[in-house]
Structures are given as structure tokens and as C-alpha cells.
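In: quick one: sequence and predicted model below, then my questions.
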Amino acid sequence: MREALDHWDFVIAAYAIGVGALGLLIAWSWQAMRRAERRRDETKRQRTQR
């Protein structure tokens, strides 16, 4: 009997890591965008109060 490595386990793991990393990148980018919008709004409010 000969044991053969099944490459599909590695393919699925690579896709899972890629999708997970993409999800983290999207979440991080979204949070950074929200922070930047909040800072922009704060700056606009401070300029209009002067």
C-alpha cells in the first residue's frame, strides 16, 4: 500500500487563509476610513465655529 499526499487539503487551507486575510484587510480598511471621516468632520466643525 502506498500513501499519497492529497493536495486538496493544502489548496483548501491556502484559500481559507487568503479569504480570512482578505476579510481582516477589509475590516481594518473600513475602520480606518471611519476614523478618517470622523477626523474630517471634527475639523469641519472646528472651522465653522471660528
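Out: Here it is on my side, so go on.

In: every contact and neighbour count from this point should use C-alpha atoms.
Out: OK.

In: now do the SS call for Leu5.
Out: coil (DSSP: H, G, I helix; E, B strand; the rest coil).

In: ok, it to Ile12 distance?
Out: According to CA to CA, to the nearest Å, Leu5 stands 14 Å off from Ile12.

In: and these two? which has more neighbours close in?
Out: Taking neighbours as other CA atoms under 10 Å, Leu5 and Ile12 compare with Ile12 leading, 11 against 8.

In: and the more buried one, how close does it get to Arg38?
Out: Ile12 sits at a distance of 39 Å from Arg38 (criterion: CA to CA).

In: okay, now the one to match up with it:
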Amino acid sequence: MPDVAIGKAYRSATFLRVEWMWLSLPVTVWVLSLIVWLGTIWKSGKVGAPL
């Protein structure tokens, strides 16, 4: 295991690694949903439909 360090620890530390590849799809879907939602509100307002 090349990523393992052996030795003594004098204090604890938190390690956090974000995998951006796994976050890109949910963020993209969320942004596209927001665009569709805002477009629906805009088009509904133009024709006089109740929001």
C-alpha cells in the first residue's frame, strides 16, 4: 500500500478528499432543473397564468 504512512502521531488531523467527478452529475441536474423551473415561472407569467 503506497499511500500508507507508518510512524507515530503526535496529534490527530482530519483528512478530507472531494471527488469532483461524482459531484458533477448531481450539480448539473440541479442547475438544469433550476433553469427549467425559472423558465416555467417566466412563461406562465407572460401568459397571465397564476403562479
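Out: All right, it came through fine. As the structure is a prediction and not an experimental result, all values here were calculated from the model.

In: got a TM-score for the two of them?
Out: Once superposed, chain against chain, the TM-score is 0.58 (TM-score structural alignment, normalised by the length of structure 1); 37 aligned residues with a CA RMSD of 2.5 Å.

In: for the counterpart of Lys43 of structure 2 in structure 1, which three-state class applies?
Out: Aligned by TM-score structural alignment, Lys43 of structure 2 pairs with Asp41 of structure 1. Following three-state DSSP, Asp41 of structure 1 is assigned to helix.

In: likewise Trp8 of structure 1?
Out: helix.

In: ok so, going back, number of nearby residues for the match of Lys43 of structure 2?
Out: Neighbours of Asp41 of structure 1 under the rule other CA under 10 Å: 12.

In: distance of it from Arg47 of structure 1?
Out: Distance from Asp41 of structure 1 to Arg47 of structure 1, by CA to CA: 10 Å.

In: nearest to the spatial middle of structure 1, which residue is it?
Out: Nearest to the mean C-alpha position of structure 1, by CA atoms, centre = their mean, lies Leu25 at 1.6 Å.

In: give me the distance between that one and Phe10 of structure 1.
Out: In terms of CA to CA, Leu25 of structure 1 sits 22 Å off from Phe10 of structure 1.

In: Arg47 of structure 1 too?
Out: In this view, Arg47 of structure 1 and Phe10 of structure 1 are 55 Å apart by CA to CA.
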